[in-house]
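**Student:** Whatever this is, show me its structure:
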Amino acid sequence: MQSVLRSLKKHGNNLILGEKGLVPVTFLLAFAMLTIIWWGTLSRMAHEKELVLESSISDGQNIASIVATNLNEVLDRASHYAKIGRSMMEEERFAELQLKPLLSGDPAYLRIAIFDGQANLLQSSANRRSEPELMQLVQKVGQMPTTSGADIQLIAGRPSISDNSAWRVPVVIPFTTADRQHGFLAAVIDLGYFLRLYKDIHLGDGGRIEILTRDAYQLAELNGAGLSAGVDYAGSDYAKFLGGQEQEGVIEAARPGAAEQEIAVFRMLATYPFTVVVTRDQSYVMARLTARHRDYLQRAIVVSVAVVLLMFGLLVIAYRQRRLYNVLAASEQEKRSLIGQLEQEKGRALLQASHDYLTGIPNRMLFYELAAAELARARRSRKLYGMFFLDLDKFKLINDTLGHAVGDLLLQGVARRLRESLREYDLLARLGGDEFVMLISEMTSESDIAKVAAKLVDVVREPFPDLDGHDIEISPSIGIALYPRDGQNVETLLTHADAAMYHAKAAGAGTYRFFDSSLNASSARDVELLTRFKRAIRDDEFCLHYQPRVELQEFGLVGLEALVRWQHPEHGLIFPNDFITLAEENDLIVLLGRWVIAAACRQIADWRAAGLPLVPVAINVSPKQLKDSALLETVMETLARYQIEPGLLEIEITEGCFIEDFDTANRVLEQLRANGLRIALDDYGTGFSGLKNLKKLPIYAIKIDRSFVRDIRNDNSDAVIVASTISLAHNLGLQVVAEGVESKEQLVHLKTAGCDQVQGFYFKRPVPASEIVEILRRGRFTPS
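**Tutor:** All right, here's what the predicted structure looks like:
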């Protein structure tokens, strides 16, 4: 749908102006409108069906819960009768009178009998001399292990199959008398009487309430006002839910012999071996939507017919326009031919006047024009622009010794390399002789401009082989002026870049200098750090600091986040903002990431060896690490080397990991999770993630970015965003961690909003491993 609309927006004007433009536009518009109409109608119908189904399941679960609760109360009375029976066996007076359930107003129990340890009938509430049905169950239970003392275990048998007693269930409770002789209380419970109490509950046609044993035997079923029993579901897919761990839920499999699709929910009794099942006919539940959905479809058909009629009307207009277009087409084509010839001649003349005849790149005139236009646009941009003035060192010597032909070939080669090294929209020109100028646009920082200059120096210094039989090496000197700081127009920037170029020549061949000398020191520091980076990893100059993660119920320690630092021998402790970007841009981040994985696992092993309580340690993984095919192998091999459980190492990724290739990144994370590692989404709210992607990710938690927590008490928008994020995460089954908590007010607000965990300076700043030892021993914090 969206692709159709984008296509209309992109090509609509061209189609309308063309010979048959209105026809395809009309069809596309009609198709788009019909798609919207029917997609909206069908989506609404599907959504309403889903809501009705969820409502029916919820109603069924409520009914099942009520029936299960009442059934539990009925069965609890059996335990009461068992205590009375035990008293009777101990020859307590008047105990026998209390074993008359009908006299005491308990119609759910038809009769009660007391047996001794040899299954001999001692007492029957119906005054029977024998109870063969109950005796058979008592004898069977007597062969089973019994529970003595106050612990009473109810065991249900299967009723005899007949029209009037199929739902009358025999039950037995074994007990021990004071003189250590075993005895039994046996009773017949009328589940038919019990279920009739719910006959007025409207479940619709085909709706029913069932009571099943744990071995899938149907003890009783209420279907409308009718009762039935005796169906054995054992071995069927329908009964698989009875073997699960869930106490309540929805039954996915169809009931054996059911002709229609049904909605069935179950509720197991916690202390008795019975399960209540409530079933509704899905077609009956959905019937209430039939008239409404028929109305939706009728409306959609009427609107669709109107759209089609409108389309045919537009096609008639298109046909008339086409006839007029054909009349004008011939003369228009002739005019275009003449205009095309004039444009070609004009283009050739402009090319010769505006481009350097030797190298083919723009000359001074065209560069001034293009650079002025680019700087005019730069006034509306917050990016940096760099004017480069490049001069070849000792070029005159090459001309004088090897001749101008070789010099011209060298200039052509330099121009070609410069053009290939720059972006398509960067400007390059030759001012004359061996002087080249470039305008580098839309750069984010001075260090980025310095990297471009360093790259150009390296490119030009590469040998030029076989220039008229000569292999030539030459170095450039580059001066750089920045817009808007060093000048507001082309002339001023060129003047300052030219001056900076002479400073570069004075510093030695093959280098660059900024017009502002302070930038040279900054770029030199980046070069210094970059040069030492691999050695720093090899010599363990990097270290990890740890920040606790605290849960908000008891303020217990639940995890640590490992943050990398560089302990530079000359510059001291360097924070990640000063070297992470440098590592990412120079393909060193994967090497650094492997060091972090090994260092974190080594530290966990050291804490374990010291006998300290362990909590999971989280490490940050960059987008480039997720592209590393050896990431999974590196993580698992490191865990195995230090004998660390996968659950003790967590992975934190940012939303930027999914910008280029969501599927590849998601597949790598799925593999990590499958091997036992837990994954959290860091800095949530600052990237691109939407609900569609969030629910697909194999994560267990999201970490709310500190920018939303900072003003949560003062900025209502931040408070609403945080509360919505917590609610969304909990609905998706995710935990929520808030970063950057620095005050008690923020902590109280987050706990009230339902946040699960926090980390920040309020509890502890990131500190070396030695300062975490006491926190691990204590295991919790006390908010001040």
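
**Student:** When you work out contacts or count neighbours from here on, use the C-alpha atoms and nothing else.
**Tutor:** OK.

**Student:** give the contact list for the closest residue to residue 261 other than its chain neighbours.
**Tutor:** Sequence neighbours aside, residue 282 is the residue nearest to residue 261 in space, at 5.7 Å (criterion: Cα to Cα, 6 or more residues apart in numbering). Taking Cα atoms under 8 Å, 6 or more residues apart in numbering as the contact definition, residue 282 lies against 260-263.

**Student:** Tell me which residue of the protein is furthest from the middle?
**Tutor:** residue 129 (70.5 Å; Cα atoms, centre = their mean).

**Student:** Pull the distance from stretch 290-303 to the chain's centre.
**Tutor:** 37 Å (Cα atoms, centre = their mean, to the nearest Å).

**Student:** One more, please, to line up against the first structure:
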Amino acid sequence: MKIPDFLDRDVLNPVGFDSRFLKKGIIALGTVLIMLAWCLFLFQVDKNKKELVAGLEREQQNLAGVLAENLFQILEQRHTIELFASKWFDGTKSPSGDITGFLYGERTFTRIVLYDLSGRSFYESSPGSGDRPDKIREQIEKMLGSGQPVVMPRDNRLSNISWQVPFLFPIGIGAAVKGAMLLEMDFGYFLNLLQNIDIGRTGTITVQHDQGEEVARFESGGLVVGNSPVKMMPAGSISGVSGFRDGRYSDFGNCYLTYLRVHDYPFMITISIGQDEFLSDFNQYRNRLLWVLIILTSLGLSGIVLLFKMINRNQAYLDALALFNQENQRLIQNLEKEHKASSRAASFDPLTELYNRNLFISLAEKSILQAKRNKFCYAVLFIDLDRFKKINDTLGHHIGDLLLKEVSLRLKMCTRKSDIVSRFGGDEFVVMLTEVARERDIATVVENITAVVSKPCPDLDGHEIITSPSVGISVYPRDGEDIETLLLNADAAMYKAKKSGRGQYRFFDPSLNTVSVEKFALEQRMPSAITQGEFTLHYQPKVRLQDYRVVGLEALIRWRHPHHGMIFPPDFIGIAEETGLIMDLGAWVVEAACRQLNNWRAAGMDLIPIAVNVSPLELKDRAYANRFQNILKQHDIPFKYIEIEVTENAFIDDRDIVINNLKALFDKGVKIFLDDFGTGFSSLEHIRFLPVNSLKIDRSFIQDIRNSYHDNPIVSSTITLAKKLNLTVVAEGVETSDQLISLRVAGCEQVQGYLFSRPVSENKIREFIISPVRKI
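**Tutor:** Below you'll find the model as predicted:
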């Protein structure tokens, strides 16, 4: 039964729907919007106020700077008068003529009086009020005590005009003060500077002494000097050279105050304006916005109230519809549960919860359709557990079921979400790897699955079970273009893997994985060949170009097969690695090299190092370094006489284990050569962090060298960079004199190749050990 859209169960759910939640949501939303509006209002008001105050600060500071500079320039003219007065004190000349001439061209100073230190005047440019010498001497002592100019007290002003302010300056510096000089400054000059400046009704511009005493003040009515009430700054209210203050002052009231000290003089320019006057327009704008916000808030609250009434009216109608829908919902949910259960039973394995055969085939067919439209690789893995029947028969089906569950979890862990993992039945699992970038990456994934599944299952109802997978692989579209063909071919490849041993995998492609009769025979004979001495070592010398002396040997293994004759490493090393016999074969090589060194030592020959090739599989064994050291100790061979050659591919997988093994040997003094350098993944940047002593440049880079190291810049660059990393360089495959000359010019230290010797048996290698080789 389908519910009409207007009776959607998500809306009419009688359990989940409640108007109270809607009301709370509306209240919360309304509250947030109102608070947001008020916060924005307060933020904007505060921002605008700060911008206004910042503008006022800049304006007042600029004005104070102009006034301070003008006052400084005026007061600096006193130095000219001091120069004239000093001549009188020196007795060289009367200053009256010079000072009179100075005043004639100067409008700022209206009167000049010179005093000696006793307060007696000896020059006056014009008659004054006639203060007594003792009063003058008192001000001179005050000036000498402070070391700064003094503004004459109001009751002692030697002037008849209120805006003419006298200042008392010392003549001389420090202990060399000779007298005092009174300069009467005409502050009407400042009145002319400020007459076009609008400072407002409450604004003031004052000139103060550093003690806070006012010298002159400019207000909206003009310049105020003399008997006007004095506005004093509170002691300690202003500190520093300049600043801007916002506060209340006893004489200025609530105002914005800017002050700036006159350079080198104890005077300060102060500019103030009342806060109420300055912010009057801003306050009107703020009040208008406040009323608008109050009205909008009231309208919003009214709307919420009306909305609540509408919700209450509709709640009864919705409750009735919800009750009617409740029974329908119950029936629909039961149908959905039954449908899901039946669908899951038809599509999933009930034990492991993996896809079953039917769902796997359906999903795989869709993936193959996608594969036809892209360039990725797709592969089907048919997996069968080794010895599962024996485990099931011995420990029971309960343990077998637990093992199948554990294997299913490990398969999920080793695959991506896009891959398809299924159980076909029994111990058979099928996996489809989708969208693999390269075909060789399939083997990497399969090796990981094999390693993870082969790990012990530690606690299966008190039992520790070890199993391994046999994996057959078919690749789309090479091995089939439909899922049935791919499954059939993967199943066939799985049986081939089972025949090869436990924990093996095989591709269906016969050209890659079918084991030939000869190869199978070699595989079967190899264990006995190792123990029965069918293997032998040949040696190829490494020649030092400095003196053409053999400084090392590379040991190369050969198989003297009783039926096939001499077999070389490419024909049997791969078999040893596939079957796991590479560990025994590698240990035999190290022991054979140690025995050879002992034979030479017993014959009285000087020993030279022998390098052995080590397979990457050997280095992945955590115990390899210990086994290697034990072999050398058993044969009493110093570590420096057995060297190791590894290829760059050894560092691709299990890199940390490989490096730890090599580092353990490196620290013991075993020299490590990086063989076939340039053909693998490494670079000189990576080699800085690897425990190696030397690089062996692959023969493919040596072939093109003629008679100049510029013919192969790769070789010359490699040699140069390797030397900077303190690595010895050995060139492989040297076959001509031109190659040898070019390598020597390029700075190569050691060479190895047919030019000097092919790999030879122990009897033929002795002559190279005893004497240097012939120079080419």
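
**Student:** Where in structure 2 does the helix or strand that contains residue 591 of structure 1 align, residue-wise?
**Tutor:** Assessed by DSSP states H and E, residue 591 of structure 1 sits inside helix 589-609. The alignment of helix 589-609 of structure 1 onto structure 2 (TM-score structural alignment) covers no residues at all.

**Student:** ok, back up a step: surely the residue farthest from the centre of structure 1 forms part of a strand?
**Tutor:** No. Looking at residue 129 of structure 1 with DSSP: H, G, I helix; E, B strand; the rest coil, it is coil, so not inside a strand.

**Student:** buried stuff in the lengthiest strand in structure 1?
**Tutor:** In terms of residue count, the longest strand belonging to structure 1 (DSSP state E) is strand 557-568. For strand 557-568 of structure 1, a neighbour-count test (16 or more other Cα atoms under 10 Å) marks 557-567 as buried.

**Student:** Could you do stretch 459-474 of structure 1 as well?
**Tutor:** By neighbour count on 16+ other Cα under 10 Å, the buried set for stretch 459-474 of structure 1 is 459-461, 464, 472, 474.

**Student:** which residues of the stretch 451-600 of structure 1 fall in strands?
**Tutor:** 464-467, 470-472, 476-483, 511-514, 542-551, 557-568, 572-574 (DSSP state E, counting those that start in this stretch).

**Student:** which residues touch the first one?
**Tutor:** Read it as strand 464-467 of structure 1. 406, 409-410, 413, 471-473.

**Student:** In helices, which of these appear?
**Tutor:** Taking DSSP state H as the definition of helices, the contacts of strand 464-467 of structure 1 contribute 406, 409-410, 413.

**Student:** Apply the buried test to these and list what passes.
**Tutor:** Here, 16+ other Cα under 10 Å leaves 406, 409-410, 413 buried among those.

**Student:** out of those, who's nearest residue 604 of structure 1?
**Tutor:** The closest of these to residue 604 of structure 1 turns out to be residue 413 (Cα to Cα; 56.6 Å).

**Student:** Let me see the ranges of the helices in the stretch 101-250 of structure 2.
**Tutor:** Taking DSSP state H, counting those that start in this stretch as the criterion, the stretch 101-250 of structure 2 contains helices spanning 133-146, 188-194.

**Student:** now residue 406 of structure 1: how far from residue 419 of structure 1?
**Tutor:** Distance of residue 406 of structure 1 to residue 419 of structure 1, given as Cα to Cα, to the nearest Å: 20 Å.

**Student:** now do residue 329 of structure 1
**Tutor:** 42 Å.

**Student:** So for those two, which sits in the more crowded spot?
**Tutor:** residue 419 (17 against 12; other Cα atoms under 10 Å).

**Student:** wait, what's in contact with that one?
**Tutor:** Residue 419 of structure 1 sits next to residue 428 when contact means Cα under 8 Å, 6+ apart.

**Student:** from what I can see, it looks like it's in a strand, true?
**Tutor:** No. If the criterion is three-state DSSP, then residue 419 of structure 1 is helix and not within a strand.

**Student:** so how far is residue 680 of structure 1 from it?
**Tutor:** 44 Å.

**Student:** ditto for residue 514 of structure 1
**Tutor:** To residue 680 of structure 1, residue 514 of structure 1 is 43 Å away according to Cα to Cα.

**Student:** So for the two, which sits in the more crowded spot?
**Tutor:** Taking neighbours as other Cα under 10 Å, residue 514 of structure 1 and residue 680 compare with residue 514 leading, 29 against 25.

**Student:** Now residue 574 of structure 1. Nearest residue, chain neighbours left out?
**Tutor:** residue 566 (5.0 Å).

**Student:** Check residue 450 of structure 1 too.
**Tutor:** residue 523 (6.3 Å).

**Student:** same deal with residue 41 of structure 1?
**Tutor:** In space, residue 41 of structure 1 is closest to residue 296, 6.6 Å off (Cα to Cα, 6+ apart).

**Student:** Now do the SS call for the counterpart of the one you found in structure 2.
**Tutor:** In structure 2, the residue paired with residue 296 of structure 1 according to TM-score structural alignment is residue 289. State at residue 289 of structure 2, reduced to three classes by three-state DSSP: helix.

**Student:** Please tell me how far residue 289 of structure 2 sits from residue 145 of structure 2.
**Tutor:** Residue 289 of structure 2 is 59 Å from residue 145 of structure 2, by Cα to Cα.

**Student:** repeat for residue 168 of structure 2
**Tutor:** Taken as Cα to Cα, the span from residue 168 of structure 2 to residue 145 of structure 2 is 13 Å.

**Student:** Pick out whichever of the two has more residues nearby.
**Tutor:** residue 168 (22 against 9).

**Student:** ok, for the more buried one, nearest residue in space, not its chain neighbours?
**Tutor:** residue 182 (4.4 Å).

**Student:** show me the contacts for the closest residue to residue 218 of structure 2 other than its chain neighbours.
**Tutor:** Nearest residue to residue 218 of structure 2, sequence neighbours excluded (Cα to Cα, 6+ apart): residue 205, at 4.9 Å. Residues in contact with residue 205 of structure 2 (Cα under 8 Å, 6+ apart) are 217-219, 269-272.

**Student:** at 10 Å instead, please
**Tutor:** 60, 63-64, 67, 194, 199, 216-220, 223-224, 257-259, 269-273 (Cα atoms under 10 Å, 6 or more residues apart in numbering).

**Student:** Return the residue of structure 1 aligned against it.
**Tutor:** Aligned counterpart of residue 205 of structure 2 in structure 1: residue 209 (TM-score structural alignment).

**Student:** gap between that match and residue 167 of structure 1?
**Tutor:** 13 Å.
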